[in-house]
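Enquirer: Sequence isn't available, so here's the structure alone:
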């Protein structure tokens, strides 16, 4: 590109598209809302956040020749899955968190049973949202998208990672074991993001696989950076920082054949590397 790529401006523009699409994809509250369930779903999803997973979907879609608007159904679906996972993680049986982003968590605001049901409803709604792309995406790609989302959000992905995380705790002394958790709990949804972006661009299987791999590597690096930022897993700090550099380099190698269209992907991976190094130096960057 002939001018410096402005990541913040790019993310801000795409985040606005995502936020507007999510509002449309969620069920409207009010009359006919059983037990305030629809209200709880909107509460869980619409309280902000970076929207990094949907933004990776869009960046991957654009990198392989698609348009941001075409990827919005997948963006909504993945963010609903992410939101449901947070609702359930916050429950007393899990992390027992009382606040998220400065607001009461869903189970505090809507009750413990309400928190379980809101999470359940968001997971179902995610697949409804995914199907909104039926008129824009080849049928085979839409089927593959449903398979990708189910795989990476289930026992072989995010849910399995949460189970491993509960077993491992915050005192890991083996990087491979820690990365197994990161690959499932965090990396899986980013792998889904890369694959979904390519699928909603109408890409072929090889390209989808490449973007899925990009997402997995980015997701592991992202979680290592978060660990450093949150001062977690202290025993593995130096190894984790070195792995961030390695993983980001591997992401950049995957993006290289895509040329200028992949500039947002490269900027996003650079952001996570810079975030990790800033945190390691004691600078708490968002």
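Expert: Done, it's in. Computed from a predicted structure; not experimentally measured.
Enquirer: Only C-alpha atoms from now on, for both contacts and neighbour counts.
Expert: OK.
Enquirer: Does residue 182 touch residue 223 like I think?
Expert: Yes - Residue 182 lies in contact with residue 223 (CA atoms under 8 Å); the separation is 6.3 Å.
Enquirer: Looking at these two now, which is surrounded by more residues?
Expert: Neighbour totals were compared for residue 182 and residue 223, and residue 182 leads with 26 against 22 (other CA atoms under 10 Å).
Enquirer: List the contacts of that one.
Expert: Shown in contact with residue 182 (CA atoms under 8 Å, 6 or more residues apart in numbering): 161, 219-220, 223-224.
Enquirer: Can you name the next helix or strand after the host helix or strand of it?
Expert: If you go by DSSP states H and E, residue 182 is part of helix 175-185. The helix or strand immediately downstream of helix 175-185 is helix 187-200, counting by DSSP H and E.
Enquirer: before we go on, here's another structure to hold up against the first:
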């Protein structure tokens, strides 16, 4: 169950291109049915927020998980695009002065710098809303029951008990450093919830069994943990030029991370363990899961 590094890179890049083409079309000037108008300043800001680079890891996980279980690729691309809208909205709002107050994202000025704060807030609001529009639309070729289930799962992953709640805990951590259990909970919500959804969504798109859905969900949880550990390691070992954003932020703000709590050596070992656990979950699928297994390794080995 091994995919070559070159084959994986090509597959990841191809998927990113497909997702970006879809997002570009979704964020065009064309007014959709029941829309009144698309203000150009807001549309341009949303386009800037979404189409400014990135690996498109989350939609890649949606598509690959769906294909593993026989799901429709076009439907998976649309769900992946919806998830990317949620992810990008979260970055726009996280970068605001009231949140993390960042000036750089993926090597470019953050949205509130390139436009203004009010436009950044509205762009984030609109991307959040648009995500559910994309899933529910007739163009997403899935049974209505599947669409409802996906909307519910995404809402739970993105809201109070998921990503947004995790950001609230992250802000609170600047004043009161959480213990290890608190850090794990914060990271599972802020970062892990959307990655978990990406993998479970693939099984939902495919109409897979509850066992497959649970297995892919567990896989997503494991690589979500790996992703955040890798991110925390990069925050202390990399630089802004490589990362395309500021580094050393957590230390500067006094936030606790598992790296600061347990040390780099422990974090690197834990990262390897999460990847091993993730790949073991895929063993029942044999060679068909080679790309997902390669994704777990990629998450741990990335440099930005």
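Expert: Done, it's in. These figures come from a predicted structure and were not determined experimentally.
Enquirer: on that earlier part again, after superposing, tell me the mean distance of the helix holding residue 182 of structure 1 to structure 2.
Expert: Helix 175-185 of structure 1, aligned to structure 2 and superposed, deviates on average by 1.5 Å (mean CA distance after the TM-score superposition for structure 1).
Enquirer: what inclination does that helix have with respect to helix 187-200?
Expert: Counting by axes from the mean of the first three to the mean of the last three CA atoms, to 10 degrees, helix 175-185 of structure 1 lies at 50 degrees to helix 187-200.
Enquirer: Aligned counterpart of residue 62 of structure 1 in structure 2, please.
Expert: The alignment partner of residue 62 of structure 1 in structure 2, by TM-score structural alignment, is residue 67.
Enquirer: Show me where the stretch 101-250 of structure 2 has its helices.
Expert: Listed in chain order, the helices of the stretch 101-250 of structure 2 (DSSP state H, counting those that start in this stretch) span 111-114, 117-136, 144-158, 163-172, 180-187, 193-205, 210-237, 240-243, 249-253.
Enquirer: ranking those by burial, who's on top?
Expert: Among the helices of the stretch 101-250 of structure 2, ranked by average contacts under mean count of other CA atoms under 10 Å, first place goes to helix 193-205 (a mean of 29).
Enquirer: Quick one: list the elements packing against that one.
Expert: Applying 3 or more CA pairs under 8 Å, 6 or more residues apart in numbering; DSSP states H and E, one finds that helix 193-205 of structure 2 contacts helix 57-68, helix 73-94, helix 144-158, helix 210-237.
Enquirer: a markdown table please, covering these and showing distance to residue 265 of structure 2.
Expert: Converted to a markdown table, these look like this (distance: least, CA to CA, whole Å):
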| stretch | distance to residue 265 of structure 2 |
| --- | --- |
| helix 57-68 | 26 |
| helix 73-94 | 29 |
| helix 144-158 | 31 |
| helix 210-237 | 10 |
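Enquirer: Figure out which of these is closest to residue 264 of structure 2.
Expert: Using CA to CA as the measure, helix 210-237 is the one of these that comes nearest residue 264 of structure 2, at 7.0 Å.
Enquirer: Could you list the residues in contact with stretch 26-44 of structure 2?
Expert: Residues outside stretch 26-44 of structure 2 that contact it (CA under 8 Å, 6+ apart) are 46-47, 119, 122-123.
Enquirer: go on, stretch 90-103 of structure 1?
Expert: Stretch 90-103 of structure 1 has contacts (CA under 8 Å, 6+ apart) with 47-49, 88-89, 104-105, 107-108, 112, 115.
Enquirer: and it, which stretch of structure 2?
Expert: Across structure 2, the stretch matching stretch 90-103 of structure 1 (TM-score structural alignment) is residues 95-108.
Enquirer: sorry, back to before: hang on, the match of residue 62 of structure 1 packs against residue 73?
Expert: Yes - counting by CA under 8 Å, residue 67 of structure 2 sits close enough to residue 73 to count as a contact (6.6 Å).
Enquirer: Just give the nearest non-adjacent residue to residue 105 of structure 1, would you?
Expert: residue 99 (4.9 Å; CA to CA, 6 or more residues apart in numbering).
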